[in-house]
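>>> Turn this into a structure:
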Amino acid sequence: MTELATFGAGCFWCVEAVFQQISGVSKVVSGYTGGKVKDPTYREVCGGRTGHAEVAQISFDPEKVNYTELLEIFWSSHDPTTLNRQGADVGTQYRSAIFYHNEEQKKLTESFKQELDVSGTFDSPIVTEISPLEVFYKAEEHHQNYFNLNGGQPYCQFVVKPKVDKVKRVFANKLKTIGDS
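Presented below is the predicted three-dimensional model:
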């Protein structure tokens, strides 16, 4: 049985590339959610006029990777303490956000965030938005599988690749192997 998780952690190309590496993840779709405009375009979202966040929607098999493990990867792969920015990407569309699909995800997300705040894992408080998923809009086709198709581009080399490399190093035991989905 496949479940869904929807995460925003800056540019969706980064989030997509990170979670494509994880065993038990069968599909990752870049898109938009959390805004007020129906069927937004990339240009509209990047202009900061729609209220949407760039997100990746992750299809996963909870028997191979559970939601809590995905949360661990999510919080480790970006800076959840910076409001409306990740590195040079600035604006509400780049906010750290988790859009939960059910009450169990909400409970697990809030509990994990509280544990991180109490533990002092981060030097500053976590500002990750935790909201119910209302509507997910798939991004334009040229944004899908972006890092795998455009890995040589400067943004991919200097922004996406270091995040992917970190996840490969820190979560080596959770990576896909040949023939794995």
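>>> going forward, measure contacts between C-alpha atoms and count neighbours the same way
Will do.
>>> can you map out the strands along this structure?
Ranges of strands in the chain, per DSSP state E, are 3-9, 25-33, 53-60, 85-86, 89-90, 96-100, 129-132, 137-138.
>>> Turn those strands into TSV, including mean neighbour count and distance to residue 19.
As requested, the strands of the chain are exported to TSV (neighbours: other C-alpha atoms under 10 Å; distance: least, C-alpha to C-alpha, whole Å):
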stretch	mean neighbour count	distance to residue 19
strand 3-9	23	10
strand 25-33	24	7
strand 53-60	27	7
strand 85-86	20	17
strand 89-90	16	20
strand 96-100	25	14
strand 129-132	15	19
strand 137-138	19	16
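>>> can these go into a markdown table with extra columns for distance to residue 165?
As requested, the strands of the chain are exported to a markdown table (distance: least, C-alpha to C-alpha, whole Å):
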| stretch | distance to residue 165 |
| --- | --- |
| strand 3-9 | 16 |
| strand 25-33 | 18 |
| strand 53-60 | 18 |
| strand 85-86 | 17 |
| strand 89-90 | 19 |
| strand 96-100 | 20 |
| strand 129-132 | 25 |
| strand 137-138 | 26 |
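>>> Next, the structure of the following sequence, for comparison with the previous one:
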Amino acid sequence: MKQLIILTISLMISINSTGQEKALATFGGGCFWCTEAIFAALKGVDTVESGYSGGEQANPTYKEVCTGLTGHAEVVQITYDPQQLQFADLLEVFFATHNPTTLNRQGADVGTQYRSVIFYHTDEQKRIAELVIKELGREKIFDDPIVTELSAFQTFYKAEDYHQDYFANNPRQPYCNAVINPKMEKFKKLFKEKLK
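Presented below is the predicted three-dimensional model:
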């Protein structure tokens, strides 16, 4: 994949310096174990919780979400400090660390629960995400069109406790070794200046 460069986008986006102490971002980029591990390593990120958003059923379980019938995506909800990290920075990491061009799949993980999705919390987040997606398409950063869903945030259901900090707690688990470790190594090389 071509190197992801969002410098031009950052220059086009007006920085929101409202003095806001904490902000939320909610992303789905495939398996939440991978996504959580990546965002938890960023400077300016306070917490990352794995969970479910975008479906119809209240309080879904992992087993129910895995059927693909609840409409939820596996997501991470990120609490971050907008004085240290902008929403555009989070989007840069988001688009660089998953494939936003495959509909309802990330690698071997297939189903609507693995879709690429941004659940925006504010009109400003929506505007920035639309701008980033448009610019990535214009610059032809990816060989195929971006299919990332952009939806208004409604509800976040925190996943079961054993899903939280999964990679940190299970580094030798086969999925972690085969999928998350290589992704983390790539991420650390691309974003070493943004790591905690």
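>>> and residue 44 of the first structure, what pairs with it in the second structure?
Under the alignment (TM-score structural alignment), residue 44 of the first structure pairs with residue 64 in the second structure.
>>> all helices of the second structure, in order?
7-12, 32-40, 62-66, 87-96, 123-138, 166-169, 174-175, 181-190 (DSSP state H).
>>> centroid residue for the second structure?
For the second structure, the residue nearest the mean C-alpha position is residue 27 (3.7 Å; C-alpha atoms, centre = their mean).
>>> any idea what that residue aligns with in the first structure?
Residue 27 of the second structure maps onto residue 7 in the first structure, by TM-score structural alignment.
>>> what does stretch 145-163 of the first structure correspond to over in the second structure?
Counting by TM-score structural alignment, stretch 145-163 of the first structure sits on residues 165-183 of the second structure.
>>> Kindly check the end-to-end length of that stretch for me.
16 Å (C-alpha to C-alpha, to the nearest Å).
>>> Next, the buried residues of it.
165, 166, 167, 176, 180, 181, 183 (16 or more other C-alpha atoms under 10 Å).
>>> closest to residue 48 of the second structure among these?
The shortest approach to residue 48 of the second structure among those belongs to residue 165, at 8.4 Å (C-alpha to C-alpha).
>>> Residue 50 of the second structure versus the closest one, what's the distance?
8 Å.
>>> what is in contact with these two at once?
The contact sets of residue 165 of the second structure and residue 50 overlap at 33, 36 (C-alpha atoms under 8 Å, 6 or more residues apart in numbering).
>>> Which residue is the nearest non-sequential neighbour of the aligned residue in the second structure for residue 77 of the first structure?
In the second structure, the residue equivalent to residue 77 of the first structure is residue 97, according to TM-score structural alignment. In this structure, residue 97 of the second structure finds its nearest non-sequential neighbour in residue 187, 6.7 Å apart by C-alpha to C-alpha, 6 or more residues apart in numbering.
>>> same question, residue 95 of the first structure
Residue 95 of the first structure sits nearest to residue 84 (C-alpha to C-alpha, 6+ apart), 4.1 Å away.
>>> Now do the contacts for that neighbour.
90, 91, 92, 93, 94, 95, 96.
>>> if I pick the aligned partner of the last one in the second structure, what's in contact with it?
When the two structures are superposed using TM-score structural alignment, residue 96 of the first structure falls opposite residue 116 in the second structure. Under the criterion of C-alpha under 8 Å, 6+ apart, the contact partners of residue 116 of the second structure comprise 27, 28, 29, 30, 99, 100, 103, 104, 105, 147, 148, 149.
>>> go on, residue 145 of the first structure?
13, 16, 17, 29 are the contacts of residue 145 of the first structure under C-alpha under 8 Å, 6+ apart.
>>> ditto for residue 154 of the second structure
So residue 154 of the second structure contacts 53, 54 (C-alpha under 8 Å, 6+ apart).
>>> Could you measure from the match of residue 27 of the second structure over to residue 27 of the first structure?
14 Å.
>>> That'll do, ta.
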